[in-house]
Structures are given as structure tokens and as C-alpha cells.
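A.B. asks: Have a look; sequence and predicted model below, questions after that.
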Amino acid sequence: MNSTRAQALLGADRTAATDGPRPRGATSIVQVIPARYPYRWIGGSIALLLCVWGLYTVATSPNITWSVVAAYILNGTILEGMRLTIVLTIVSLTVGVILGTVLATMRLSNNPVLQVISSAYITTFRGTPLLIQIIFWFNIALVVPVIRIGWPQAGFGFETQTNVIMTAMTAAILALGLNEAAYMAEIVRGGIISVPKGQDEAASSLGLTKRQAMWRVVLPQAVRAIVPPTGNQLIIVLKNTSLVSVIAARELLTATQQIYSTNFYTIELLIVAAGWYMVMTAVATILQGYLESRLEYSLRSRTHPFHKRFVRSLLSIGRKNYMEVRG
């Protein structure tokens, strides 16, 4: 770039020398020669060719029956599994957000007992694999075979077998929701820390208690910092629902496995499942962008579209002419 600039300046000096002396205050026009980067185009072309070659190889592979992929895209079993995947994602994320907010406030409280409990919970659920947690909750009856609430012998409360309650769906929601709560606790805590300390002090000066200041002043402002990573967690939970296939919960991947275990079109059915996961991920990304745009206050100060500005200018001209006529 320096050599190119030097050549441009040298060319300008030669032009100035041949044209003769310039009047005082006159500026010389420098011809800027843009730098060329041939290796960028070469590297980009090679990457594009590799992508096209890979897609062409997969699309023309004789070992993939694309008619089977098209036949199972809207299969009833696949759609039912996708519906259960969406339900698991929404319920698990809701549990994670609510419990994570409580854990974050516990960790930021002045009570050392609450701080230790919150830290222990986050460390435990973030430190163990999600797959182990799913299997553990599904087999919790080995540890607690009977669930008792109250005093059933005296007629207060009830008693039931754990296997009756702990179905595959219940175990999946517990594992996904409790695991997500540990991550959401750190996200919410980071959002709360991002709020200036003066906001909490101002709320206290207005007579609000510590709890009221947290829920009415600090948390509403922390939402802007919490929403983007929460949208990312939504996508992570959506894909983590595939892990519950180990306990035979009939979500999308389990439904796919049940089909290809009978017709042996393994790759074709996996392509169908991957396609639906990509569709759901794209929808979640769009929702995340919409929420972020709604929470981004700076977007409200942007200029209006052209047709609104055009109408506004016509109204201002008409108002000005009307005032001149009356004057």
C-alpha cells in the first residue's frame, strides 16, 4: 500500500512540474490507485469451488435416494416428533429462565448461604454432561423408588411409585430444564452486573427495598443484555433435545431412528431430521433478531422510510405556503 501511495504522489508531482507553477492556495489532485489483492480472489475461488464440488458430490451420490427424502419430509411420525421437540424446547427454556433468574439473584444476594447454594448448583449442573443428567433422572427410581408428599399414613398427602411419574417426557424436561437453569443463571448474572451501580442506589434513595429495586429497576434494564445470549441458548436447547433419544422420548431424532430401523434408509432419514433442525434453528434465529430489534432503543431514532419523509416534507411545504398566504 505504501509503494502504491508513493507512486501516486510521484505521479502527481510530475504532473505539477509539467503544468508549471500553480497559483497560491491551489491544491493538486492526487490520482489514487486502488490496491489489488489477487490472492484473496484466488483463495475465495478455491473455497467456492470446493463447496460446489462437495454439494454436487452429495447431490449426485448414487447411494442416496432423494425420493425417499422427499417422501418422508412431511411424514406424520416425523412431524409428531418435531412437535414434541418444540414442546421440549419451550418448556425446558422456560424452566431454565425462571430458575436461572432465581439462582442469579441468590448468587448476587448478601446472604452467604444463598450464595453457596447457587454456586453449588451451577457448578454441579455445568460440570456434568447433559447426557449423564438425562440418564440419571430417567433412572431416579433406583435411588428414590417411592415418592411421598406429606404424611400418607395419616391421610395427609399422597404416595406413589417413582416410575409412574418419571416418564421419558418428565425426565427429559427435568434434565434439560435444570441443566439450562445453570447456564441461564450466569447469563442473567452478567446482565445484572452490566447495569450501572447507580441505578440500584437511585432506587434505594427512592425508598425501594433491595428486592423491589432488583425486580423493578435492575432486571428490566438487564433484559437488553440478557436477550441475545438467551436466543443462543434457545438454539442450543433445541439441538440438545436430540440427546433424549437415549431414553426413547419420541422427539424428532427418536422418530427418525424408529423409521430407519425398519426401512434401513439411514442416511436419507438423517437428512430429513437435519433439514427440520435447520428450519427450526432458522426460525429461532429470526425470533431472536426480532426481539433484539424491539429492545434496541437506538433503532427508534433512525430516519423514517422514504414515503413517510416525502409526505412529511409535503405537509411542511403546504403549511409554510398557508402561513405565507395568511400573512
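C.D. replies: Noted; the coordinates are in hand. Please read these numbers as outputs of a predicted model, since none were measured by experiment.

A.B. asks: Please make it C-alpha for all contacts and neighbour counts, starting now.
C.D. replies: Fine.

A.B. asks: I'd guess residue 148 is in a strand, am I close?
C.D. replies: Yes. Checked against DSSP: H, G, I helix; E, B strand; the rest coil, residue 148 lies within a strand.

A.B. asks: What's the local residue count around it?
C.D. replies: 14 (other CA atoms under 10 Å).

A.B. asks: Kindly report the same for residue 190.
C.D. replies: 15.

A.B. asks: what do you get for the one 4 residues further on?
C.D. replies: Residues lying near residue 194 (other CA under 10 Å) number 15.

A.B. asks: and it, what does it touch?
C.D. replies: Applying CA atoms under 8 Å, 6 or more residues apart in numbering, we find residue 194 in contact with 222, 225.

A.B. asks: Alongside the first one, take a look at this:
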Amino acid sequence: MVSGILGLAIGLATGLCRLSKNPTLRDLSTIYVELVRGTPLLVQIFIFYFFIGTVLNLSREFAGIAALSLFTGAYVAEIVRAGVQSITRGQDEAARSLGLSASQSMRHVVLPQAFKRVLPPLAGQFISLVKDTSLVSVIAITELLKSGREVITTSFSPFEILFCVAGLYLLINLPLSKMASRLERRLAQSD
């Protein structure tokens, strides 16, 4: 949950920076997105825990949340960038001709339209984030999969336990998917 909120904030800011006319902002955000998207999440978790976490004395939980947030943020940034670029230039030009500033045009005209287009991929990204939380178990954070593995060591019933864990992930993700579908339909009706 925390990683999803932080990832959304990071992704929104980074996605808009990728569209910036300021070359420094654009280049820094592009480097961040390409670096994070070009490396496996598991490697990033290890780097946050064993390198950055050791240097800054971060807890396992903080390192896990930071890695998941930055990973999600990079993907959300691309979703936001693509969503904004999918809105025709004429929308922005019309808003500007009515006297709106660039930021007002973005906030009041472009982003509301882009939101409708980015909702399905954002929902998919957040469902992936829920599944990606299983990777933080490698740095000894107890989450659903790690709890299941601990039960397996005492029950010696790996298949039953893993099917239960998979079922629990479905119980978490299916309502998220349904909520996103409803919101998407509601937004489509408002057009």
C-alpha cells in the first residue's frame, strides 16, 4: 500500500519531468526510468538492503518499501508520459488560446483526459506490485509468501500451502481488478 502510494507520486512527478522542456529534468528522469526498468527488481532490492541500507542504516522494511516504490515509480512514469502524449496537441493549444498557462492547461485539460487512458495500465501495474511484494522476502521481510514457506517447514505440505498462498494473492488482486474495471466503465460513461 505504502509502496503503491509512493510509486504513484514518484511516477507522476517523473513522468511529467520526462515531458519537461528543461533538459536537465528530462535527462535525469530518463536516466532514472531506464536504469530502474533495465534492472531486475530482485537486484534493486539487494542493492537497497545490502548497500544503501548498510550505508544509511536502513531497516529491512524501509529498504523493501523504497525499492518497491522506486521500481513502481519508474513504470508509472512511463504510463503517465504515454498517457499525456496520447492527448492531441490541439487540446493543449485550445486551452492555451483561452488564456490558460502551460501548468493550468496540463492540470485542468490534459491530465484529466490522460487519467482515463492511463487507468487500465495503472491498475495492472498496481496488481503487479502486489505480486512483486513476494520478492522482499529475500531480505527477511515477512510477507505472504514467506509466511507460507514458514508454514511449509512445519506442516510438510508444500503444494497445499502454496495453493493457499496463490489463492490469497487472488483474493487481494481480483477486487483491485474489479474496482479498476468499474472505475474505467464509470469514466467511459462520463464522456
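C.D. replies: Right, received. Where do you want to start? The shown structure was predicted, so the numbers you read here are calculated from the model rather than taken from an experiment.

A.B. asks: What's the TM-score once they're superposed?
C.D. replies: TM-score for the superposed pair, counting by TM-score structural alignment, normalised by the length of the second structure: 0.94. Supporting figures: 190 aligned residues with a CA RMSD of 1.4 Å.

A.B. asks: Aligned to residue 40 of the second structure, what sits in the first structure?
C.D. replies: The equivalent of residue 40 of the second structure in the first structure is residue 129 (alignment by TM-score structural alignment).

A.B. asks: Tell me how many other residues surround that match.
C.D. replies: Neighbours around residue 129 of the first structure, by other CA under 10 Å: 11.

A.B. asks: swap in residue 2 of the first structure?
C.D. replies: 8.

A.B. asks: tell me which element the most centrally placed residue in the first structure is part of?
C.D. replies: Nearest to the geometric centre of the first structure sits residue 232, at 2.1 Å (CA atoms, centre = their mean). Per DSSP states H and E: residue 232 of the first structure is located in helix 219-240.

A.B. asks: give me the stretch of the second structure that that helix matches.
C.D. replies: Under TM-score structural alignment, the match for helix 219-240 of the first structure is residues 111-132.

A.B. asks: quick one: the helices in the stretch 1-150 of the first structure?
C.D. replies: Along the stretch 1-150 of the first structure, the stretches classed as helices by DSSP state H, counting those that start in this stretch are 2-19, 38-59, 66-72, 76-108, 112-127, 130-138.

A.B. asks: residues in the second structure aligned with the shortest one?
C.D. replies: Read that as helix 66-72 of the first structure. Against the second structure, helix 66-72 of the first structure falls on no residues (TM-score structural alignment).

A.B. asks: mind checking how far the closest residue to residue 187 of the first structure other than its chain neighbours is from residue 185 of the first structure?
C.D. replies: Leaving aside its chain neighbours, residue 187 of the first structure sits nearest to residue 226 (6.2 Å; criterion: CA to CA, 6 or more residues apart in numbering). Per CA to CA, to the nearest Å, residue 226 of the first structure is found 10 Å from residue 185 of the first structure.

A.B. asks: Compare neighbour counts for these two and give me the winner.
C.D. replies: When residue 226 of the first structure and residue 185 are compared on other CA under 10 Å, the one with more neighbours turns out to be residue 185, at 27 against 21.

A.B. asks: Just tell me what that one corresponds to in the second structure.
C.D. replies: Per TM-score structural alignment, residue 185 of the first structure is aligned with residue 77.

A.B. asks: Before I go, just wanted to say thanks for your time.
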